[in-house]
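Q: pasting the sequence and the predicted model now:
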Amino acid sequence: MKITVDTGSCVSSGQCVLLAPEAFDQNEDDGTVVLLAEEPPAGAEEAVRQAELTCPAAAIRLSGA
């Protein structure tokens, strides 16, 4: 599974960070999503899927899932 994010669409809700802190962080300046890993760490796949589904701006995309 590969993760991509659209920082231009991000509304800084932080749901991704709460659900999958292994894969996402927030920019300290504006709160937008920061991708920590293009592929989820072992055991974090389901959390990353939930982050994608929960994102209010649909700024997270998964491919090869």
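A: In hand now; what should we look at?

Q: make it CA atoms for all contacts and neighbour counts henceforth
A: Will do.

Q: which of the residues in the longest helix seen in the chain are buried?
A: In the chain, assigned by DSSP state H, the helix with the most residues is helix 45-54. By 16 or more other Cα atoms under 10 Å, the buried positions in helix 45-54 come out as 45, 47-49, 51-52.

Q: export these as CSV, with columns for distance to Thr32.
A: Output for the buried residues of helix 45-54, formatted as CSV (distance: Cα to Cα, whole Å):
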residue, distance to Thr32
Glu45, 21
Ala47, 19
Val48, 16
Arg49, 18
Ala51, 14
Glu52, 15
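
Q: below is an additional structure, to be compared with the one above:
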Amino acid sequence: MPDQPIPDQSPDLRVRLDRTLCDGFGFCAERAPTYFPLDDWGYASLEGDGRVPAADRDHVHRALLDCPVHAIIEMRPDED
């Protein structure tokens, strides 16, 4: 029997953006521009409800890790 890929069973990533912490570095917009567009003053906003499907998880997680002021926060599955 050939090896079958194991489907990704992990839940979708959920994030929120604390705009009061954002200093406008823009790393998030470079890493995941669909999720973190910059406003006219260069500060990030979060598009959508913060749910990130598996296909986009790596880019958004990289944006989270690269934010120097930790303005992007990963939500636990039980948080709303």
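A: Everything's here; your move. Because the structure is predicted, anything quoted here is derived from the model rather than measured.

Q: tell me who's in contact with the residue most central in space within the second structure.
A: With distances taken as Cα atoms, centre = their mean, Val60 lies nearest the centre of the second structure, 3.3 Å away. Val60 of the second structure sits next to 28, 31-32, 35, 52 when contact means Cα atoms under 8 Å, 6 or more residues apart in numbering.

Q: counterpart of it in the first structure?
A: Using TM-score structural alignment, the equivalent of Val60 of the second structure in the first structure is Val48.

Q: re earlier: out of the buried residues of helix 45-54 of the first structure, what pair is the most spread apart?
A: Glu45 and Glu52 (10.7 Å; Cα to Cα).

Q: count the residues that sit near the aligned partner of Ser12 of the first structure in the second structure.
A: Counting by TM-score structural alignment, Ser12 of the first structure lines up with Gly24 in the second structure. If you count neighbours by other Cα atoms under 10 Å, Gly24 of the second structure ends up with 17.

Q: what are the ranges of the helices in the second structure?
A: Using DSSP H, the helices of the second structure run over 27-31, 57-66.

Q: mean deviation of the shortest one from the first structure?
A: Comparison of helix 27-31 of the second structure with the first structure after fitting gives an average deviation of 0.4 Å (mean Cα distance after the TM-score superposition for the first structure).
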